[in-house]
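**Q** The following block contains a protein sequence and its predicted model.
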Amino acid sequence: MRCPCGCGRKIELLLINEAEPRWDLLLDEEGRPSLAPSVWLRDGCHSHFWIRKGKVRWCP
């Protein structure tokens, strides 16, 4: 996915059980994705956000 801040950075998240760190991808009944835990880019734009029901929720 691309960073939702608009910087254009490509973000790759590991979804396989053996990976660490890893994220869980869940789809609701309408097919909207949610990710857990949050995504926190520690360099570059420093974005920190959740994906909940297909929408970006920024961390304060």
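**A** In hand now; what should we look at?

**Q** Only C-alpha atoms from now on, for both contacts and neighbour counts.
**A** Will do.

**Q** Could you say which helix or strand holds L25?
**A** Applying DSSP states H and E as the criterion places L25 in strand 24-27.

**Q** What count of nearby residues applies to the nearest residue to L25 once chain neighbours are set aside?
**A** Excluding the flanking residues, the one nearest L25 by CA to CA, 6 or more residues apart in numbering is L35, at 4.8 Å. L35: 19 surrounding residues under other CA atoms under 10 Å.

**Q** Report the buried residues of the strand holding L25.
**A** By neighbour count on 16 or more other CA atoms under 10 Å, the buried set for strand 24-27 is empty.

**Q** hey, which strand is longest across the protein?
**A** The longest strand of the chain (DSSP state E) is strand 33-40.

**Q** Flag every buried residue along the next helix-or-strand element following that one.
**A** Sequence order places strand 48-52 as the next helix or strand after strand 33-40, per DSSP H and E. Neighbour-count burial for strand 48-52 flags 48-52 (criterion: 16+ other CA under 10 Å).

**Q** Presented hereafter is structure B, for comparison with structure A:
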Amino acid sequence: RKTIGVPIAPVDRANHERCATAVRAGLADAEFAAAWAEGRAMTLEEAVVCALGEAADE
């Protein structure tokens, strides 16, 4: 999303912030930063595979 210059949709912004805050609360700063960087480095295809893989595990 950021790579192509698309902002978070206003309708999604509150949920995005709530989720990010919850994840930050559960991780040390360095862990969060590493996970965030890993996610940002993913291609769209990698992100889809990751998301679908986690959904299948639940």
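**A** All right, it came through fine. This is a predicted model, so every value here is computed, not measured.

**Q** what TM-score do we get after superposing?
**A** Overlay of the two chains. TM-score (TM-score structural alignment, normalised by the length of the second structure): 0.32; 32 aligned residues with a CA RMSD of 2.8 Å.

**Q** Please name the residues that touch the residue nearest to L25 of the first structure.
**A** Contacts for L35 of the first structure were tallied using CA atoms under 8 Å, 6 or more residues apart in numbering; they are 23-26, 50-52.

**Q** and the gap between V56 of the first structure and W50 of the first structure?
**A** According to CA to CA, to the nearest Å, V56 of the first structure stands 6 Å off from W50 of the first structure.

**Q** Other residues contacting the helix ranked longest in the second structure?
**A** Secondary structure of the second structure per DSSP state H: the longest helix is helix 10-26. If you take CA under 8 Å, 6+ apart as the criterion, helix 10-26 of the second structure is touched by F32.

**Q** and it, how far out from the chain's middle?
**A** Using CA atoms, centre = their mean, to the nearest Å, the mean C-alpha position of helix 10-26 of the second structure is found 9 Å from that of the whole chain.

**Q** Quick one: name whatever helix or strand follows it.
**A** Later in the chain than helix 10-26 of the second structure, the nearest helix or strand by DSSP H and E is helix 29-41.

**Q** Pull the distance from that following helix to the chain's centre.
**A** From the chain centre to the centre of helix 29-41 of the second structure is a distance of 9 Å (CA atoms, centre = their mean).

**Q** what packs against it?
**A** The helices and strands touching helix 29-41 of the second structure, judged by 3 or more CA pairs under 8 Å, 6 or more residues apart in numbering; DSSP states H and E, number zero.

**Q** could you give the angle of it to helix 10-26?
**A** 140 degrees (axes from the mean of the first three to the mean of the last three CA atoms, to 10 degrees).
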